[in-house]
Each structure stands twice: as C-alpha cells, then as structure tokens.
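Asker: could you work out the structure for the sequence below:
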Amino acid sequence: MARIKHIALHTEDPVKTAEFYKKVFGLQELHRKPLGTGEEGVWLSDGYIYFAILKIGRRKN
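Answerer: Below you'll find the model as predicted:
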C-alpha cells in the first residue's frame, strides 16, 4: 500500500511554524537552514513521515 512519506509546507516563518508542529504533534527537528541564507527551512519527522517547512519566496542571488 502506498503511503505519504514526505510533506513540504511553505510559510512566512518556518521557525515559528516548526515550533507549533513540534509542540502539538511531538515531531522532532532533524535539520535547520539558517535564516538569511536564501534557503530557510526546518525539517521535522515523527520517524516515518518527513516534514519540510520552507520559507515562502525565491532565493536571492
């Protein structure tokens, strides 16, 4: 049976959004790209599903 293993969510504030999902759903933080790098995001997991929370917008050159 097919299952969802990865979800990506775009938001204005990845850190604040990640804190919500960690608190409410008990997800664990796996990785974080620093703010201001043009690739802002936080990656979470429950051990089965991987959840990427990414900053809205385009990468600045």
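Asker: going forward, measure contacts between C-alpha atoms and count neighbours the same way
Answerer: Noted.
Asker: what's the closest non-adjacent residue to residue 41?
Answerer: residue 54 (4.3 Å; CA to CA, 6 or more residues apart in numbering).
Asker: I have a second one here; can you model it like the first so I can compare?
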Amino acid sequence: MITKELIEEINTLARKQRTVGLSPEEKERQQTLRQAYLVSFRENMKSVLDNIEIVDELPKNKMN
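Answerer: This is a model prediction of the structure:
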C-alpha cells in the first residue's frame, strides 16, 4: 500500500529531477516507487470496479 510518505518521496524525487537531476540510485528508487504506486492504484481501481452493481431496469412501478 502506498502511504502519504511514499507519495511525498515520489514528488520530492520528481522536483529534484526537474531542478538538479538525479543520481543513478535516485532514478532507480524513483522507478521502484512509481511502479509500486501504479500497482496499488490498479488494485484499488479493480476493487472499486468489482464492487459495482449494474442495474438494467427500473422497477415497473417507477417507469414513466
């Protein structure tokens, strides 16, 4: 699970990349964090979609 601290670290590395650049170790850490974030996001989205119930019809007494 991605915590607030990990998101802050991702953002810190992104800011540093835009300003002074990243060392090879920092680039590797950034990629690792991004992949972990994407995995967590996909799992959460799948969970949300799995819990959606689709209803095709309105009850007969509610139709206009």
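Asker: can you give me the TM-score here?
Answerer: The TM-score (TM-score structural alignment, normalised by the length of structure 1) is 0.30; 27 aligned residues with a CA RMSD of 2.6 Å.
Asker: hmm, back to that, from what I see, the residue nearest to residue 41 of structure 1 and residue 16 are in contact.
Answerer: No: Residue 54 of structure 1 lies out of contact with residue 16 (CA atoms under 8 Å); the separation is 11.2 Å.
Asker: can you check which residues contact both of these two?
Answerer: Common neighbours of residue 54 of structure 1 and residue 16, using CA atoms under 8 Å, 6 or more residues apart in numbering, do not exist here.
Asker: settle it for me: which of those two has more neighbours?
Answerer: Neighbours per residue (other CA atoms under 10 Å) separate residue 54 of structure 1 from residue 16, with residue 54 holding more: 23 against 12.
Asker: packing partners of the helix or strand encompassing the more buried one?
Answerer: Using DSSP states H and E, residue 54 of structure 1 sits within strand 50-55. Here strand 50-55 of structure 1 touches strand 6-11, helix 14-25, strand 41-45, going by 3 or more CA pairs under 8 Å, 6 or more residues apart in numbering; DSSP states H and E.
Asker: looking at these, which one is packed in the most?
Answerer: Mean neighbour count (mean count of other CA atoms under 10 Å) peaks for strand 41-45 among those, with a mean of 22.
Asker: can you list the residues that contact that strand?
Answerer: 14-15, 18, 22, 27-35, 50-55.
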